[in-house]
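*Asks:* Need the 3D shape of this:
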Amino acid sequence: MDIRKGDIVAWPTNLGWMMGPWLVYASLLNGASMALYNGAPVGSGFAKFVQDAKVTMLGVIPSIVRAWKSTNCTAGYDWSAIRCFGSTGEASNVDEYLWLMGRAHYKPIIEYCGGTEIGGGFITGSLLQAQSLAAFSTPAMGCCLFILGNDGYPIPQNVPGTGELALGPLVFGASNTLLNADHYEVYFKGMPLWKGRVLRRHGDVFERNSRGYYHAHGRADDTMNIGGIKVSSVEIERICNAVDSNVLETAAIGVPPSGGGPEQLVIAVVFKDPDNMKADLDQLKKSFNSAVQKNLNPLFRVSQAVPFSSLPRTATNKVMRRVLRQQLAQANQNPRL
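*Replies:* Below is the predicted model:
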């Protein structure tokens, strides 16, 4: 992120998430200041705070950017002091991030991905390299990355591909014990060997493209099996989010039918207007179907579009698709709920 003496750094976070300690140390060790905002960072109040504090480095997560864009709450505020954005926490979207760059005269966005359990990042963008929007350009210092193929073993480093990400076993700051689970079973059991060492499981799905850039596709446990084809929830959500201007966000969930059988694709929908919960869901379902079949796979079919006032999230703002899956599966078994 190239934080320097005199910089003013703002990153909505908390100390229970890795980015909390990161904000403290990255700012103060480099002679920069922290800009701390008391409240939710999703409205015009935060946009004014960024302006008034003359923030030079602003950290975001994609969900916040999506909220800013949908409400246009940053309009009229001067963010010209920003020279760099940072982004982490979720898979990002090219259109939304191009919009974000436009708030600060198209300053760069540096993607950063890591985990609290490894005490830092394992893949990042860099101001020293040409960047690709919503993509990572390099493994973090001291970290080796591997993308596992369908056979469960790493594909060659110079070959494009998509699969679950594994880390080299020696990572700066990585955990070696857990308080409430077996560390080996969580991170190493069943993982392949590399140069005589067992690789470390991380759980994200990543793509390495032909240009050498990496794209995040969400958690491996967020993948669904639709018609015998594995697909990431994030891929479907990116398409559905753009279908209707009234949609704030979506979550794609694979839900088993009450009588058993293949997973059915259900789209949980949050509307920009909370009073729009009774929109024409049948028409919206048809629109989702058309977009998914055109842009992703003609064999995929959306079985339901279900309205939600908001999506359940973790303390770090990640969508809890497992909770949604349980709620939707229960609703299928008990239609009156």
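
*Asks:* Every contact and neighbour count from this point should use C-alpha atoms.
*Replies:* OK.

*Asks:* burial count for the residue nearest to Val60 when sequence neighbours are not counted?
*Replies:* Distance criterion CA to CA, 6 or more residues apart in numbering; nearest residue to Val60, sequence neighbours excluded, is Ser87 at 4.9 Å. Around Ser87 sit 23 other residues, with neighbours defined as other CA atoms under 10 Å.

*Asks:* Please give the structure of this sequence too, so both can be compared:
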Amino acid sequence: GWCHMDIRRGDVVAWPTNLGWMMGPWLVYASLLNGASMALYNGSLNSSGFAKFVQDAKVTMLGLVPSIARSWKSTDCTAGFDWSTIRCFSSSGEASSVDDYLWLMGRVCYKPVIEYCGGTEIGGGFVAGSLLQPQALSAFSTPAMGCNLFILDNNGNPLPQDSVGTGELALDPTFLGASTTLLNADHHEVYFSGMPEWNGKVLRRHGDEFERTPDGYYRAHGRADDTMNLGGIKVSSIEIERICNRVNDAILETAAIGVPPLGGGPEQLTIAVVFKDQSSQTE
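*Replies:* You can find the predicted model right below:
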């Protein structure tokens, strides 16, 4: 279980998700392969009902997206419930905030949060935290087993491995779970077109912006392209803009932007609107 968020026989694993997202199949396999139970909840996570469910089910590993932790912190809906059975949290889907996760850890006597980052299109993760190593809040301690990570410089070339820097993340294309085709797009165009080579192999585009810190950890800084992670779900700005442009006949065009908050954490959706008649005010 060490490569599945330290899930052990007899654990109770809760990770609110769906089978259309990477973490749905992960929950099924990681729980059952390691002899653990799945705790499944039907309802809103932003309620005392879910907090009570975690208590009553005696959840030992709780997975979540960072937006949920931020919501719990702001509403305090988990107050008064006993989460002492939780041995660790796990987090995926968005860039996380140190402040939010320090608050979350404080709910359970500062048990650790294991960060995990990957994608549905790669069938798993490429960078993660591990309880076999010292951990840092809102950071990843190691590439996933079998993965090589590269941070690209401003010219699109990979920085020397293990060097400090921030830039778009690229992956060694040979790893378990990597997709080979797409149903509605050109796979090569999406993932490999225009990417640099390393050791004779064209690197695979992922689209996240990552930092490698001086102490050897990785930190996520959101998307490097026009895709946004909102509540752990990737969505294109074009999809949002298409809907917003039809909201009112007075709208000329809109622009949807994912803005990371100061101090890090989940992206916040910001929409800029240009009206056809800019001299008038429209509510």
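
*Asks:* quick one: the residue nearest to Val60 of the first structure and Glu111 touch, right?
*Replies:* Yes: contact criterion CA atoms under 8 Å: Ser87 of the first structure and Glu111 qualify, at 4.9 Å.

*Asks:* Burial check on the spatially closest residue to Ser70 of the first structure that is not a sequence neighbour, number of neighbours?
*Replies:* Nearest residue to Ser70 of the first structure, sequence neighbours excluded (CA to CA, 6+ apart): Leu248, at 6.8 Å. Here the number of neighbours of Leu248 of the first structure (other CA under 10 Å) works out to 20.

*Asks:* State the distance from Leu248 of the first structure to Asn72 of the first structure.
*Replies:* 12 Å (CA to CA, to the nearest Å).

*Asks:* And Ile239 of the first structure, by the same measure?
*Replies:* Distance of Ile239 of the first structure to Asn72 of the first structure, computed by CA to CA: 21 Å.

*Asks:* Just want to know which of those two has more residues nearby.
*Replies:* More crowded of Ile239 of the first structure and Asn72, by other CA under 10 Å: Ile239, with 16 against 12.

*Asks:* Run through who's touching the helix or strand harbouring the more buried one.
*Replies:* Assigning secondary structure by DSSP states H and E places Ile239 of the first structure in helix 233-241. Outside of helix 233-241 of the first structure, the residues within contact range by CA atoms under 8 Å, 6 or more residues apart in numbering are 91, 93, 217-218, 222-224, 247-253, 288, 291-292, 295-296.

*Asks:* Please check these and keep the buried ones.
*Replies:* 91, 93, 217-218, 222-224, 247-253, 288, 291-292 (16 or more other CA atoms under 10 Å).

*Asks:* how about the strands of the stretch 101-250 of the second structure, start to end?
*Replies:* In the stretch 101-250 of the second structure, the strands defined using DSSP state E, counting those that start in this stretch lie at 113-119, 124-128, 142-143, 149-151, 165-171, 197-198, 201-202, 204-212, 218-223, 227-230, 233-236.

*Asks:* Asn184 of the second structure is nearest to which of these?
*Replies:* Closest to Asn184 of the second structure of the strands of the stretch 101-250 of the second structure is strand 233-236 (CA to CA; 14.8 Å).

*Asks:* in the first structure, what residues pair with that closest one?
*Replies:* Against the first structure, there is no aligned range for strand 233-236 of the second structure (TM-score structural alignment).

*Asks:* next one: stretch 123-137 of the second structure
*Replies:* Going by TM-score structural alignment: stretch 123-137 of the second structure matches residues 119-133.

*Asks:* Where does stretch 172-185 of the first structure end up in the second structure?
*Replies:* Taking TM-score structural alignment, stretch 172-185 of the first structure hits residues 176-189 over in the second structure.

*Asks:* center of the first structure, which residue is that?
*Replies:* Nearest to the geometric centre of the first structure sits Glu90, at 1.3 Å (CA atoms, centre = their mean).
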